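K.L.:
need coordinates for the following:
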Amino acid sequence: MARPLIAHIDLDALRHNYRLAQELAPGSRSVAVLKADAYGHGAVACAKALEDLVPAFAVAAIEEAVTLRDAGIATPIVLLEGIFSADELPQVDALGLSMTLHSDWQLEAVLAFTPRRPIPTWLKVDSGMHRLGYSPAAAEVAWQRLAAQPRCVTDLHLMSHFATADLADIGYFSRQHRLVMALAERLGAPTCLANSPAVLAHPEAHGDYNRPGVMLYGSDPLELSCEASRRLHPVMSLTSEIIAVRELSPGEPVGYGGRFTTAGPSRIGVVACGYGDGYDRHAVDGTPVLVDGKPSVIAGKVSMDMMTVDLTDLPEAGIGSEVVLWGVSRHGALLSVDDVARYCDTISYTLLTGVLPRVPRRYVGGSASSPVD
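P.N.:
As a prediction, this is how the structure comes out:
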């Protein structure tokens, strides 16, 4: 029998979450973000599940785009970070990709290149994230230069990224939004602005395109959940089983360093999952899990291939019992990846993208005839 750790991927839930993005932004087009192997869910499988719904996919780099094209995905693909060197431009042209421009060297490379057909281009403006993008004044100059070269570029859009759209305090978000919209108005430019939290909570930022990312995979990115974010369905369920049970007396240490010590007579279950699978080693004692659909907690440090959980109050649990690290139990109980992330002092993005290749993915649903709500 194979090791029982499995990442179950519900592609119908993925389609549901994409439909939710469409519903929330009916006047905008939702570009599905598949970077980082679709946030750890498998980019090719997720692309095939969504290709009948989406106007375009977005990835971080050309290697991710090549993977999709090699799998037969013909849908438009946007390179969110553009090219990393000018010698990528022939491949961008050959694969029919769209690209982001955020720096002068990229601009000069594109204007010096003669594509077979003009490259759809999104010009990135730094409205306050201070990561990638032109200042508003420089973006105005770059836009005019691009607009004057229709042989090189086409379908120009203005793009930006919000630093605080997830926070309850909307002050800085509003400042960014006002700045980029003033620039868009001066240029007469269509926009692509909204990331997942802006799609969920800021309809004023939906623009011509929006870019749902982590919300597609069922994670709520908002500091304070809203009605829309509570409608998200989890896509990945990371499950394993109890592979051994220890009966311990009071005062016994468990795991490396003896961080957890039994307070009374205890049953400790050993689970086939560890940081070598991508589960976060920083998980503290008390991090929630589900055992046969019932709440339990981690007791002791996460090891490379195993972790230990407290079964003291679950006398019926034993070897072979299902353990849900996050997601949906076969008993119907739910453990949110966002809740687990808080116990690890991290965010759901790191947990989902951190699930390593040795964990098999099992896919269900996802066809055009599958239900989406």
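
K.L.:
from now on I want contacts and neighbour counts done on CA atoms only, so please keep to that.
P.N.:
OK.

K.L.:
just give me the residue closest to the centre of this protein.
P.N.:
Nearest to the mean C-alpha position of the chain, by CA atoms, centre = their mean, lies Val214 at 3.3 Å.

K.L.:
who's in contact with the closest residue in space to that one that isn't next to it in sequence?
P.N.:
Leaving aside its sequence neighbours, Val214 sits nearest to Ser196 (CA to CA, 6 or more residues apart in numbering; 6.4 Å). Neighbour list for Ser196: 211-215, 221 [criterion: CA atoms under 8 Å, 6 or more residues apart in numbering].

K.L.:
how near is Ser196 to Leu20?
P.N.:
Relative to Leu20, Ser196 is positioned 11 Å away (CA to CA, to the nearest Å).

K.L.:
how about the lengthiest helix in the chain: buried residues?
P.N.:
What stands out as the longest helix in the chain, according to DSSP state H, is helix 171-187. For helix 171-187, burial by neighbour count (16 or more other CA atoms under 10 Å) applies to 172-174, 176-177, 180-181, 183-184.

K.L.:
reformat the residues you listed as TSV; add distance to Val291.
P.N.:
Shown next, in TSV, are those (distance: CA to CA, whole Å):
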residue	distance to Val291
Tyr172	42
Phe173	41
Ser174	44
Gln176	45
His177	45
Val180	48
Met181	50
Leu183	53
Ala184	52
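
K.L.:
what is the burial count for Leu314?
P.N.:
Leu314 has 14 neighbours, counted by other CA atoms under 10 Å.

K.L.:
to compare with the earlier structure, here is another sequence to fold:
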Amino acid sequence: MRPAHALIDLDALRHNYRLAKSLSGARAFAVIKANAYGHGAVECANALAAEADAFAVACIEEALELRTAGITQPILLLEGWFEASELPLIAEHQLWAVVHEQWQVTDLLEAQLSQPLHIWLKLDSGMHRVGFAPEVYPTVWRQLEASAQVASLTKISHFSRADEPDTGRTEEQMAIFTRATSGLVGPASLCNSPGILAWPQAHNDWLRPGIMLYGATPFGFPQGHADLLKPVMQLQSKVIAVRDLPAGEPVGYGSRFVTSRATRVGVVAMGYADGYPRHAPDGTPVLVEGQRSQLIGRVSMDMLTVDLTDLPDCGLGSQVRLWGTGLNASEVAAHAGTIAYQLFCNLNRVPRRFTSSFSASAT
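P.N.:
The predicted structure is shown next:
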């Protein structure tokens, strides 16, 4: 079989969830939207089922997949519903829902439900994506608080620059949140992964760890708590061919890379059809048998090329790690001008193999 695969370490996933919990006395969602950021939602949920306080997903399709798999914890729909017809299913499956727009309020107040819903009312504290403006938020809160359709209300907002601690923006958002929710009694949730790791004063009642669950740092600099994370995914393949080229020879499509010396080129079974970024430049780091090397030449659909010149013991059949232990996905992403979130979510053709001290499986 083609050697490209992603090894998913479920023990590392549990470690990262426990780290998030250890930084606060708050309860914590395990955010596993987008197929657990490309790691496998059902497998990751099952790995955390014994200890996660709740799960969070983007939409009802993702939530129902977890319910079908036997997940019984609360599941929060981070974008709420998209059509009023979803509301009976939300009630039936006891899902929690974010409300962020007036049309959702109208849907909820007009619905005929089997039971009231747990609602998380979104404040736009400065992200300016979704949520109620601070000046109208208290009015909407009291309107829902008075409705028999609502079982409970939680205050929620989202940081836009928590991964940039010196901008002052996070302090501004916290101040807006405090003012807008003053006098509104109920639990609160502000912190995504960088908020959890770097802003303890904002932890409140519920944490929402996302990218940190999967072991990638949200920061572009060393950060004490983030340095304790363990990569969950090892994206791996092998060298399937070796070429010895003299100086002055082009490598790959478009002749982007031209050898400046006699060069041993390793061809790796990994490409953009697998999710590796096509736009990764020459010099993007890779590990060959645990030793640092670099990408040379443009990434193809099914293959990419690496420099083996300074690795004389490596060659045909050598193990190649594209990201994982020893090479954080965030570092690869920085070279490629993107973020680890996108690397994980773009993972496509490669099979995922799951490992832990409790069980092992493959898909």
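
K.L.:
can you show me the helices along structure 2?
P.N.:
Counting by DSSP H, structure 2 has helices at residues 10-22, 33-38, 41-48, 60-68, 87-92, 102-110, 137-145, 169-180, 193-198, 329-335, 340-345.

K.L.:
okay, the ones you listed, which one's buried deepest?
P.N.:
helix 193-198 (a mean of 25; mean count of other CA atoms under 10 Å).

K.L.:
which residue lines up with Thr305 of structure 2 in structure 1?
P.N.:
Under the alignment by TM-score structural alignment, Thr305 of structure 2 pairs with Thr308 in structure 1.

K.L.:
residue contacts, its match?
P.N.:
254-255, 268-271, 298-302.

K.L.:
with Gly269 of structure 1 instead?
P.N.:
Gly269 of structure 1 makes contact with 242-246, 308-311, 318 under the criterion CA under 8 Å, 6+ apart.

K.L.:
return the residue of structure 2 aligned against it.
P.N.:
Under the alignment (TM-score structural alignment), Gly269 of structure 1 pairs with Gly266 of structure 2.

K.L.:
next one: its match from Ala4 of structure 2, what distance?
P.N.:
15 Å.

K.L.:
check contacts around the residue of structure 2 positioned farthest from its centre.
P.N.:
Residue farthest from the centre of structure 2, counting by CA atoms, centre = their mean, is Pro246 at 42.3 Å. Pro246 of structure 2 makes contact with 259, 261-263, according to CA under 8 Å, 6+ apart.

K.L.:
filter these down to the buried ones.
P.N.:
Taking 16+ other CA under 10 Å as the criterion, what is buried in the contacts of Pro246 of structure 2 is 259, 263.

K.L.:
nearest to Gln104 of structure 2, of the contacts of Pro246 of structure 2?
P.N.:
Among the contacts of Pro246 of structure 2, Thr259 lies closest to Gln104 of structure 2 (CA to CA), at 58.7 Å.

K.L.:
dump the residue contacts of the closest one.
P.N.:
Counted by CA under 8 Å, 6+ apart, Thr259 of structure 2 has contacts 245-251.

K.L.:
rerun at 6 Å
P.N.:
Each residue near Thr259 of structure 2 by CA atoms under 6 Å, 6 or more residues apart in numbering is listed here: 247-249.

K.L.:
would you turn those into a markdown table with neighbour count and distance to Thr338 of structure 2?
P.N.:
Shown next, in a markdown table, are the contacts of Thr259 of structure 2 (neighbours: other CA atoms under 10 Å; distance: CA to CA, whole Å):
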| residue | neighbour count | distance to Thr338 of structure 2 |
| --- | --- | --- |
| Ala247 | 11 | 31 |
| Gly248 | 13 | 31 |
| Glu249 | 14 | 29 |
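
K.L.:
closest one of those residues to Trp141 of structure 2?
P.N.:
Glu249 (66.4 Å).

K.L.:
what is the equivalent residue in structure 1 for the closest one?
P.N.:
Aligning on TM-score structural alignment places Glu249 of structure 2 opposite Glu252 in structure 1.

K.L.:
same check on His225 of structure 2?
P.N.:
Correspondence of His225 of structure 2 to structure 1, assessed by TM-score structural alignment: Ala228.

K.L.:
neighbours around that match, how many?
P.N.:
Neighbourhood size, Ala228 of structure 1 [other CA under 10 Å]: 15.

K.L.:
distance of the residue nearest to Val214 of structure 1 relative to Asp37 of structure 1?
P.N.:
Distance from Ser196 of structure 1 to Asp37 of structure 1, counting by CA to CA: 17 Å.

K.L.:
could you do Arg19 of structure 1 as well?
P.N.:
Per CA to CA, Arg19 of structure 1 is found 21 Å from Asp37 of structure 1.

K.L.:
alright, I will stop here.
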